[in-house]
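Participant: The following block contains a protein sequence and its predicted model.
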Amino acid sequence: MLLVDDEVLIRETIRDTINWEEAGLIYSGDASDGEVALPLIEQYKPDILITDITMPFMDGLELSSYVKKNMPDIKIIILSGHGEHEYIKSALQIGVEEYCTKPFSSADLYQVLRQVSDKIDAERREKGTLT
């Protein structure tokens, strides 16, 4: 799992409050914007990408669009302070798994992560790549 958000406090809070081992995930790292995140995504090839929408240089929608085109198996969770219909519509057209509006609790994010992780496991079982 890789996290992209320009707010360091959000990144630190998510990193420090989720029990990654219990969630069955490995926290691969984080980045402050999409431009910084791309090399990390290519290096770590995470199963899950969590990204904010509004960030400098490359926003979350641009990053999500690039990832879905080039690494379609990565599941994307968008975190956003924007609940506007246009943002949600754009995210869904790109193919993100979940759209979570801020503020959210650690328990809410944990639940979303478990659901996405379970979906990944089910898809791998179906393909015969998970034992």
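Facilitator: Good, I have the coordinates.

Participant: For the rest of this, base every contact and every neighbour count on C-alpha atoms.
Facilitator: Will do.

Participant: give me the number of residues near residue 118?
Facilitator: 13 (other C-alpha atoms under 10 Å).

Participant: ugh, wrong one, I meant residue 61
Facilitator: When neighbours are counted by other C-alpha under 10 Å, residue 61 comes out with 21.

Participant: out of everything not next to it in sequence, what's closest to it?
Facilitator: Of all residues not flanking residue 61 in the chain, residue 53 sits nearest, at 5.9 Å (C-alpha to C-alpha, 6 or more residues apart in numbering).

Participant: what about versus this one:
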Amino acid sequence: MYRLVIIDDELSARAGLKECFNWSEFGVEVVGEADNGINTLKLIGEVKPDIVLTDVKMPKMDGIQLSLELSRLYKNIKIVFISGYDEFEYLKSALKVEAVDYILKPVNMKEMHSVIKKVTSILDSNENQKRTIYHMHSKLIQKIPHVYNQARVFRRKQASGKT
């Protein structure tokens, strides 16, 4: 299961997102929530989420500042913005931090389904890629002694003039 945190300064928004959406249907577990970016940074160190669903406008540290910090500290976390503001500057900032998506409040559950499906698909793809690289690395490590031995035999034959 992928791990998700919900970040919003409004308790009702956090509760609504947590309770009104069937996260497990998408292989996602809500592992924490916070009310601003500063508290989120502490939380993320503890719960290690794969996905951060964050409001844009919050006190102390907003979602944009938070996402910049997350991009710097945790390269693999996927960020989805939720906001009541349909402003171009926010959208532009979301693109700069490579957010997966930007959802407007009030959140449309059909849109949320689509976005969460997209995020989990990206995470699945990343996991498959890691597995493939690990598998290839393991095979390469297994073949190194064989290649080394073949090279040694070849050098011996070459030195004795039998090639």
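Facilitator: Received, thanks. Given the structure is predicted, the values throughout are model-derived calculations rather than measurements.

Participant: just to revisit the earlier point, what residue in structure 2 is paired with the residue nearest to residue 61 of structure 1?
Facilitator: By TM-score structural alignment, residue 53 of structure 1 lines up with residue 56 in structure 2.

Participant: Which residues are in contact with its match?
Facilitator: 62, 63, 64, 81, 82, 83, 90 (C-alpha atoms under 8 Å, 6 or more residues apart in numbering).

Participant: In structure 1, what residue corresponds to the last one?
Facilitator: Structural alignment places residue 90 of structure 2 opposite residue 87 in structure 1 (criterion: TM-score structural alignment).

Participant: Could you give the secondary structure assignment for its match?
Facilitator: Of the three states, residue 87 of structure 1 takes helix under DSSP: H, G, I helix; E, B strand; the rest coil.

Participant: Return the residue of structure 2 aligned against residue 116 of structure 1.
Facilitator: Using TM-score structural alignment, residue 116 of structure 1 lines up with residue 119 in structure 2.

Participant: Tell me which residues touch its match, please.
Facilitator: With C-alpha under 8 Å, 6+ apart, residue 119 of structure 2 has these contacts: 51, 78, 100.

Participant: Just the buried residues out of these, in ChimeraX syntax.
Facilitator: With 16 or more other C-alpha atoms under 10 Å as the criterion, this ChimeraX line picks the buried residues out of the contacts of residue 119 of structure 2:
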select :51,78,100
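
Participant: now the contacts of residue 119 of structure 2 as a markdown table including secondary structure and distance to residue 144 of structure 2?
Facilitator: Listed next are the contacts of residue 119 of structure 2 as a markdown table, based on DSSP: H, G, I helix; E, B strand; the rest coil; distance: C-alpha to C-alpha, whole Å:
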| residue | secondary structure | distance to residue 144 of structure 2 |
| --- | --- | --- |
| 51 | strand | 38 |
| 78 | strand | 37 |
| 100 | coil | 40 |
